[in-house]
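>>> Sequence and predicted structure are below.
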Amino acid sequence: MTAAGRAGLLSAGAVARWPLPVLGDSATAATSLILRSRTLRIGVLSNANSGHNRRRLARLAALAARYPYVMHRATGHGDEVLGALQDFAARGIDVLAINGGDGTIARVLGEVLERRPFAARLPIALLPGGTANMTADRLGVRGGLLRAARRLFVWAGGGDGNCRPLVRPLLRVRFADGRDNAYGMFLGAGAVIQGTEYAHREVHARGLRNNAGLAVAVARTLWGLHRGDPRFVQPVNLTMTIDGYTTVAGQPMATLLVSSLERLFLGINPFWGGGDGPLRSTVLGPAPRRLLRSLPWLLSGRASGAMTEAAGYRSRCGECLELALDGTLNIDGECHEVRRAMGPVVVDVGGRFEFLRL
């Protein structure tokens, strides 16, 4: 199939087949995503403890039960994920649907890569069942949880709905101290940590969640960076190399962003740097000059004339990043403490998945 055909819209009744990249370190060069003319079997894996699922899981389970080709499993603990995936594999599902937040998606896709429960790479459908749903918002089924699930189930049965498949890489984060690899679509440090703590302490506690709460937390964090507020600006010395080239050499940074997504929460794109590779990174110094004036460019993937390295702005793409710092990394909502003395943290592509955008 041509590249133009891949980017087109596919109905569930269409027959389509094309090669899909698998793991970068796999001996197998490609696998096939097959959308058959028959009904597609869907395995829905729900995190029972995710934000929206605590209130809507019973309704989702009842909805799934109406469709004989939909299998639903709810897990309450991370150790149950592999068993659920193996059960889906034994039942021969065609599509793996993940119902949870960013952390749930990262955990499940990491298990798929590390444990390989399926004989071939399956297409992924994301349902927005978490408190933080950045990945599902960018790559998943549109709408609220129940509306999105209904749209997916109807489409899989040959009903109305168009699907636009999107291939995206998953970050793999390897730690020098031997702990398990972490996976995700986003890694942040510095003000990302302080902003997250502010959101939990001040925003979520007041009932503001989803995009509204996120917008408040992001705005407050940016204002804190602009004012040099120590609650948001806690500089950490960072050394970062990208594909062997040192881009930050032990210098203080206030914010670190790394992602394989084209856009982040609320549609922002804080990456403007050049270079080849799917990993996009941005580093802001402790006092980036003219921050407020630069925001329209900073948040839309463009560089203004004021956004220079000397002014505290760095952005670059690459295949592999190495990070050395003392502090906390936020990887799709999961926090990991790291120390420079332990050795560098290596961030690369763990694998690529096909996401069904409905």
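Done, it's in. Residues are numbered from 1 along each chain as shown.
>>> okay, CA-based contacts and neighbour counts for the rest of this
Fine.
>>> Now do the helices in the stretch 251-358 of the chain.
Along the stretch 251-358 of the chain, the segments classed as helices by DSSP state H, counting those that start in this stretch run 291-298.
>>> With the stretch 1-150 of the chain instead?
Going by DSSP H, counting those that start in this stretch, the stretch 1-150 of the chain shows helices at 3-6, 53-65, 81-91, 102-115, 134-139, 145-156.
>>> mind checking which of those helices is nearest Glu354?
Evaluated with C-alpha to C-alpha, the helices of the stretch 1-150 of the chain place helix 134-139 nearest to Glu354, the distance being 9.5 Å.
>>> Need the contact partners of whichever strand or helix holds Ala215.
Using DSSP states H and E, Ala215 maps to helix 210-227. Residues outside helix 210-227 that contact it (C-alpha atoms under 8 Å, 6 or more residues apart in numbering): 131-133, 191, 194-196, 198-199, 203-204, 230-233, 265-266, 286-288, 291-292.
>>> Following that helix in sequence, what is the next regular element?
strand 236-242.
>>> other SSEs contacting that following strand?
strand 245-253, strand 321-324 (3 or more C-alpha pairs under 8 Å, 6 or more residues apart in numbering; DSSP states H and E).
>>> name the helices or strands packed onto the first one?
With contacts defined as 3+ C-alpha pairs under 8 Å, 6+ apart, strand 245-253 has these neighbours: strand 236-242.
>>> go again using 10 Å as the cut-off
strand 236-242, strand 279-284, strand 313-318, strand 321-324 (3 or more C-alpha pairs under 10 Å, 6 or more residues apart in numbering; DSSP states H and E).
>>> okay, those in CSV with mean neighbour count and distance to Leu35 next?
Below are those laid out as CSV (neighbours: other C-alpha atoms under 10 Å; distance: least, C-alpha to C-alpha, whole Å):
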stretch, mean neighbour count, distance to Leu35
strand 236-242, 20, 38
strand 279-284, 24, 29
strand 313-318, 22, 33
strand 321-324, 21, 35
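>>> What residues of stretch 239-259 count as buried?
By neighbour count with 16 or more other C-alpha atoms under 10 Å, stretch 239-259 contains the buried residues 239-243, 247-248, 252-259.
>>> and the nearest residue to Gly144 once chain neighbours are set aside, what does it touch?
Leaving aside its sequence neighbours, Gly144 sits nearest to Pro128 (C-alpha to C-alpha, 6 or more residues apart in numbering; 6.7 Å). Contact analysis of Pro128 by C-alpha atoms under 10 Å, 6 or more residues apart in numbering lists 50-53, 98-102, 134-137, 140-146, 148-149.
>>> Buried only: go through those residues for me.
50-53, 98-102, 134-137, 140-142, 145-146, 148-149.
>>> Check it against this one:
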Amino acid sequence: MTRGLIVNPQSGKASGKGLELASLLKNDTHVVVRILDDFSRLGAFLEEMAAARVSELFISSGDGTVQAIQTEIAERYAPGFVPHLALLPHGTTNMTAADLGFRNRNVKVQADFIANRQPRILAKRPTLRVANPKDGKIRHGMFLGTGAIWQATVFCQDAVHRVGLKGDFATFATLAAAIAKSLFSPANPADPTRIDRPYDITLLQGGKTVLADQHLMLLATTLDKLILGTRPFWGGKDGPIRVSTIPYPVPSIARWLLPLMYGGEDRTVPQGARSLSGSSFEIKTRIPFVIDGEFFEAPDDAPLRLETGLEFTYVCG
């Protein structure tokens, strides 16, 4: 059995965890270790992993690198080469790893597992395949958002991360800033710096319009839980993709934030909030999207298509 390790050394503000792990494994002939110091080399590294018949691929990175690796495997190598993935949360944002990642965060324990241990805990999950973005690059991620989610991600990357906060702390700071602004200053739909403003979003399923008009946000995911352990879905799960929308205006962000993020399948939600599940959806909006931390836009002449992507098996422990 051959295992692989890909380390993005810039993940997590260059925390060094991935490089430490690579150093511990560099002399193990049963582990193919590659340092992704140049992202253009990712394709060549995966080619090596496929040739070496790597059965389990450990990824030391954040969400963006995980998405890129899943995309390459799904679009270039499947079904011939689809290794089990083990996500090591060494990045600035680790939403996917929080749900499906390797559970022990100690680098020495991770090295010992890669060198000597067999997996006991596995999880299976399909990707969220973004089929037709404007730039033509298909993506296999796990989380997509638009509206206020896009605006909040911009704020996180431009302001919060600059002062050293990352991961769940950055998300908490962003939410806190939005809530504080809504509590102490009146809504201003024309203010482009406000996260809590209206966005024109239309959602279609099976070619039929499910909802339209102005909304605060839309999110779509194949994950069971998101950042900070949130589960902003309700009404039952009938398909691998869950899509939730929050209307604008929300009666009270302070009142509805916790029920929307942490309630059960039968939770009470504000009027106009919707949650659906299925195998595919289409979204019409001129607002940019974010998928696993990466920004992109829908095509000019068609709605953005979300599809159920390749199912991966994840090594959790």
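Good, I have the coordinates. Because the structure is predicted, anything quoted here is derived from the model rather than measured.
>>> how about the helices and strands packed on strand 236-242 of structure 1 in CSV, adding distance to Gly312 of structure 1?
CSV is the format used below for those (distance: least, C-alpha to C-alpha, whole Å):
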stretch, distance to Gly312 of structure 1
strand 245-253, 8
strand 321-324, 18
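>>> What lines up with Val112 of structure 1 in structure 2?
Taking TM-score structural alignment, the alignment pairs Val112 of structure 1 with Ile73 from structure 2.
>>> Count the neighbours of the closest residue to that match other than its chain neighbours for me.
Nearest non-adjacent residue to Ile73 of structure 2, counting by C-alpha to C-alpha, 6+ apart: Val82, 6.5 Å away. Residues lying near Val82 of structure 2 (other C-alpha atoms under 10 Å) number 21.
>>> With Asn8 of structure 2 instead?
By other C-alpha under 10 Å, the residues close to Asn8 of structure 2 number 25.
>>> hmm, back to that, quick one: which of the helices and strands packed on strand 245-253 of structure 1 is nearest Tyr183 of structure 1?
strand 279-284 (13.2 Å).
>>> The closest one corresponds to what range in structure 2?
Counting by TM-score structural alignment, strand 279-284 of structure 1 corresponds to residues 241-246.
>>> Distance from the matching stretch to the middle of the chain?
14 Å (C-alpha atoms, centre = their mean, to the nearest Å).
>>> Which residue is the nearest non-sequential neighbour of Leu85 of structure 1?
Using C-alpha to C-alpha, 6+ apart, the closest residue to Leu85 of structure 1 is Pro117 (6.3 Å).
>>> again but with Gly275 of structure 1, I slipped
Cys317 (4.9 Å).
>>> Map that neighbour onto structure 2.
Cys317 of structure 1 maps onto Ser277 in structure 2, by TM-score structural alignment.
>>> check contacts around that match.
Contacts of Ser277 of structure 2 by C-alpha under 10 Å, 6+ apart are 205, 220-222, 233-244.
>>> List the contacts of stretch 101-108 of structure 2.
17-22, 24-25, 58-59, 85-90, 94-95, 97, 110, 113-114, 121-123, 314-317.
>>> Got a PyMOL select line for the buried ones in those?
Those of those that count as buried under 16+ other C-alpha under 10 Å are selected in PyMOL with:
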select buried, resi 17+18+19+21+22+24+25+58+59+85+86+87+88+89+90+94+95+97+110+114+122+314+315+316+317
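>>> so where's the longest strand in structure 2?
Ranked by residue count, the top strand of structure 2 under DSSP state E comes out as strand 304-315.
>>> can you tell me what part of structure 1 that strand aligns to?
Under TM-score structural alignment, the match for strand 304-315 of structure 2 is residues 345-356.
>>> which one of the helices and strands packed on strand 236-242 of structure 1 lies closest to Ile42 of structure 1?
Comparing those under C-alpha to C-alpha, the one sitting nearest is strand 321-324, at 35.5 Å.
>>> now for the closest one, which elements pack on it?
strand 162-174, strand 236-242, strand 245-253, strand 279-284, strand 345-357.
>>> Give me the buried entries from the contacts of helix 210-227 of structure 1.
Among these, the ones that count as buried (16+ other C-alpha under 10 Å) are 131-133, 191, 194-196, 198-199, 203-204, 232-233, 265, 286-288, 291.
>>> how far away is the aligned partner of Asp137 of structure 1 in structure 2 from Asn104 of structure 2?
Mapped onto structure 2 by TM-score structural alignment, Asp137 of structure 1 lines up with Ala98. Going from Ala98 of structure 2 to Asn104 of structure 2 by C-alpha to C-alpha, to the nearest Å gives 11 Å.
>>> Quick one: map Asp243 of structure 1 onto structure 2.
Match for Asp243 of structure 1 (TM-score structural alignment): Gly206.
>>> In contact with its match, which residues?
Counted by C-alpha under 10 Å, 6+ apart, Gly206 of structure 2 has contacts Gly278, Ser279, Ser280, Phe281, Glu282.
>>> how about these in a markdown table, adding distance to Gly141 of structure 2?
A markdown table is the format used below for the contacts of Gly206 of structure 2 (distance: C-alpha to C-alpha, whole Å):
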| residue | distance to Gly141 of structure 2 |
| --- | --- |
| Gly278 | 16 |
| Ser279 | 15 |
| Ser280 | 14 |
| Phe281 | 15 |
| Glu282 | 16 |
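>>> of those residues, which stay in contact in structure 1?
Counting by both residues aligned by TM-score structural alignment, their matches' C-alpha atoms under 10 Å, the members of the contacts of Gly206 of structure 2 that carry over to structure 1 are Gly278, Ser279, Ser280, Phe281, Glu282.
>>> Now flag whichever of the residues you listed is closest to Tyr262 of structure 2.
Gly278 (21.2 Å).
>>> got the contact list for the closest one?
Gly278 of structure 2 neighbours (C-alpha under 10 Å, 6+ apart): Gln205, Gly206, Lys237, Asp238, Gly239, Pro240, Ile241, Arg242, Val243, Glu307, Thr308.
>>> who are the neighbours in contact with Ala65 of structure 1?
Arg59, Met71, His72.
>>> In structure 1, what residue corresponds to Ala187 of structure 2?
Checking TM-score structural alignment: Ala187 of structure 2 goes with Gly228.
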